[in-house]
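Q: next input, structure requested:
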Amino acid sequence: MTAASTRTELGAFLRAARARLAPAELGLAATGRRRTPGLRREEVAAASGVGVSWYSWVEQGRVSASRAVLDAVSATLRLTPDEHAHVLALGGFAAEPITEDGDEVVELLASWPSAPALALDHHFGVLAGNTPSRLLWPDLAPGENLLLRLAQLPGYEQPLYELLLRFRALAQPDDNGVRQVLDELPRLRPDLAHLWRCRAVRRSSSWPVDIEEASTTLHLRCTMLRPHGDDLRTILLGTPRDPATHTWFATHPSLRSS
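A: Prediction:
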């Protein structure tokens, strides 16, 4: 989708959400006959703390809305978490990190007790990780971008390159978050200019990778998985490729004590 078509889709989604919400749900008194169902634009704007003209332009696809505006409007329109994430994606922003309270994706990550696994958003921002992933990246926090973190770690050029190829293949070029990541990488690692200039992409969802860790080499097969019906999250799973790697994860003291 182009930037203009994405803004148009965002406006259409907000109009549909506005139409299904009754004034009484915002504590508004009925004021005469309404030509169309749901809330008026000025009512949504006032409840969201946004100017009427600006909100109208957002619905018309004429301007790009800030994250703060989209969060406020989503709250006013009583959007579900999935709908809110969809609005943020259309606006070019990442969804919120996953919390551990009953989240099925976090439970899925925990089902791999001896293989590192991360849940990523569509900008490769970290949403959650399992215990084995924290053995490799103990300081990797929810909300942090995996590509930007790997670019700062010595010896991670191969994993970084492989992920970058998939990132380019999956990304929407007019996405604000995508542009921010691709702009930041050369600033973090100017010595890898040959990677940033390369425009190669790769769509295969599985590839081997070797990681040097504490005087040993871990041999993993990385696989990218999409939970059914979830276009905003990707699971990155590192399955051990040899018995030694499996043993390193399965018998690590941190795992035995967790």
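Q: please make it C-alpha for all contacts and neighbour counts, starting now.
A: Noted.
Q: buried set for stretch 94-108?
A: A94, A95, E96, P97, I98, V105, V106 (16 or more other CA atoms under 10 Å).
Q: of the residues you listed, which belong to strands?
A: Using DSSP state E, no member of those falls in strands.
Q: tell me the one of the residues you listed nearest D230?
A: V105 (10.5 Å; CA to CA).
Q: what about the helices in the stretch 101-250 of the chain?
A: Along the stretch 101-250 of the chain, counting by DSSP state H, counting those that start in this stretch, helices occupy 104-110, 131-136, 146-150, 157-170, 176-188, 193-197, 243-250.
Q: need the ones you listed in CSV with distance to T2, can you?
A: Listed next are those as CSV, based on distance: least, CA to CA, whole Å:
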stretch, distance to T2
helix 104-110, 30
helix 131-136, 35
helix 146-150, 24
helix 157-170, 15
helix 176-188, 12
helix 193-197, 23
helix 243-250, 44
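Q: closest to R67 out of the ones you listed?
A: Per CA to CA, nearest to R67 of the helices of the stretch 101-250 of the chain: helix 176-188, 11.2 Å.
Q: wait, D174 sits on T6?
A: No. Using CA atoms under 8 Å, D174 is not in contact with T6, being 9.1 Å away.
Q: of the buried residues of stretch 94-108, which is the nearest to V181?
A: Taking CA to CA as the measure, A94 is the one of those closest to V181, at 11.9 Å.
Q: return the residues in contact with the closest one.
A: A85, L88, D121, H122, H123, G125, G177 (CA atoms under 8 Å, 6 or more residues apart in numbering).
Q: could you also give me the structure for this next sequence, so I can compare it with the first?
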Amino acid sequence: MTTAEETARRGELGTFLRAHRERLAPGEVGLPATARRRTPGLRREEVAALSGVGVAWYTWLEQGRVDTSRQVLDAVSRTLRLDADAHRHVLALAGFAPPRTTLDPAITGAPEHDNDNGNLRTMMDSWPDSPALLLAPDLTITAWNTAYGTLWPDPGRLPADRRNLLLLLIDDPDHQRLLPAWEPFAQDLHRHFRAHADTLPGDDGVRALTERLHATRPDLAHWWACRSVGGFAPRTIEVTSKKGQLTYTVTLLTPAGSAPGSLLVHTPAPAPI
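A: Presented below is the predicted three-dimensional model:
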């Protein structure tokens, strides 16, 4: 990793910690709230004291000026009440997890993964009743099965630069008509994307999608500014299709040994007895 990349990652780590510090109320960590607080959340000296580190060191950590140990990051994460996903994200930004590869919108572009992709596509095609997508890490749609193109607008009929699941959910009327409760789904996908994006602050694909999200829906600026991250947990959705209301459990899988990306699978809910 170059010095510039290390500096950028330290900056992302500091921004992430500061955002979580500012949204944590003093009462949540057992501190009294006072009327004299001029800034939201906890003060830096409070986080430092509760984490057992010096104020100057913690300040430099938020400013992206220093590297630190895993033990310090574990302590700070506990102080900030970070959940498991956010804690893993902090460790990844600090270099305590395997580095992620550069986001590649074309999942089939790496020859060494051709066999994996072919197997995944064959598997998806064998699911006549389970719509499925292959997604690149930036949520670009790279492959889909017939069941998906039947339930949702067929990605093959969309311009290539529109084939991004998050962009379609936030800005495409047809997707929003089929999924009226699209917002929680889209927010979960955005948190999943941020977990990848924050570890690649200099990546052109990350920057391009981030800028496009801002430009496409400036009214959702509070979403794009949010520093929350997390894995995409299985969720139940109701799709208003031509056949009526259909219920699916949607799961995001990361197959071992495949090219960077994920498999989004819709499992039909059992019919009521």
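Q: re earlier: which ChimeraX command selects the buried ones in the contacts of A94 of structure 1?
A: Listed next is the ChimeraX selection for buried residues among the contacts of A94 of structure 1, using 16+ other CA under 10 Å:
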select :85,88,121,122,123,125,177
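Q: give the equivalent position in structure 1 for L139 of structure 2.
A: Matched across to structure 1, L139 of structure 2 falls on F124, judged by TM-score structural alignment.
Q: pull the contacting residues for its match.
A: Residues near F124 of structure 1 by CA under 8 Å, 6+ apart: N145, L146, L147, F167.
Q: ok, D174 and T6 of structure 1, which is more surrounded?
A: More crowded of D174 of structure 1 and T6, by other CA atoms under 10 Å: T6, with 19 against 14.
Q: once you drop chain neighbours, what's closest to that one?
A: L90 (5.9 Å; CA to CA, 6 or more residues apart in numbering).
Q: what about that neighbour, neighbour count?
A: The burial count assigned to L90 of structure 1 is 22, neighbours taken as other CA under 10 Å.
Q: what do you get for S126 of structure 2?
A: For S126 of structure 2, using other CA under 10 Å, the count is 13.
Q: and L195 of structure 1, what's its match in structure 2?
A: In structure 2, the residue matched to L195 of structure 1 (TM-score structural alignment) is W223.
Q: how much space between its match and W144 of structure 2?
A: Distance, W223 of structure 2 to W144 of structure 2, using CA to CA, to the nearest Å: 27 Å.
Q: neighbour count winner among these two?
A: W144 (21 against 17).
Q: map A17 of structure 1 across to structure 2 for me.
A: Aligned partner of A17 of structure 1 by TM-score structural alignment: none.
Q: now do the SS call for A17 of structure 1.
A: Assigned by DSSP: H, G, I helix; E, B strand; the rest coil, the conformation of A17 of structure 1 is helix.
Q: tally of neighbours for it?
A: A17 of structure 1, neighbours per other CA under 10 Å, totals 17.
Q: which residues sit in contact with A106 of structure 2?
A: A136, T142.
Q: what sits closest to R179 of structure 1 if chain neighbours are left out?
A: P173 (7.1 Å).
Q: check G14 of structure 2 too.
A: E62 (3.7 Å).
Q: what about the one you found, distance to H20 of structure 2?
A: From E62 of structure 2 to H20 of structure 2 the distance is 11 Å (CA to CA).
Q: now do the same for D210 of structure 1: its match in structure 2.
A: Checking TM-score structural alignment: D210 of structure 1 goes with E238.
Q: you'd agree that match is up against T247?
A: Yes. Assessed by CA under 8 Å, E238 of structure 2 is found in contact with T247 at 4.5 Å.
Q: start and end of stretch 55-73 of structure 1, how far apart?
A: 9 Å.
Q: neighbours around A215 of structure 2, how many?
A: Residues lying near A215 of structure 2 (other CA under 10 Å) number 12.
Q: do A151 of structure 1 as well
A: 20.
Q: residue in structure 2 matching it?
A: By TM-score structural alignment, A151 of structure 1 lines up with I170.
Q: and the match of D210 of structure 1, how far is that from L103 of structure 2?
A: Going from E238 of structure 2 to L103 of structure 2 by CA to CA gives 31 Å.
Q: can you find the partner of L109 of structure 1 in structure 2?
A: Under the alignment defined by TM-score structural alignment, L109 of structure 1 is paired with M124 of structure 2.
Q: quick check: which element contains G92 of structure 1?
A: In the assignment (DSSP states H and E), G92 of structure 1 maps to no helix and no strand.
Q: and the spatially most central residue of structure 2, how close does it get to L61 of structure 2?
A: With distances taken as CA atoms, centre = their mean, the residue of structure 2 nearest its centroid is H192 (1.7 Å). As for H192 of structure 2, its distance to L61 of structure 2 is 24 Å (criterion: CA to CA).
Q: tally of neighbours for the residue nearest to R179 of structure 1?
A: 15.
Q: what comes up buried for the longest strand along structure 1?
A: The strand that spans the most residues within structure 1, counting by DSSP E, is strand 216-225. Across strand 216-225 of structure 1, burial judged by 16+ other CA under 10 Å covers L218, H219, L220, R221, C222, T223, M224.
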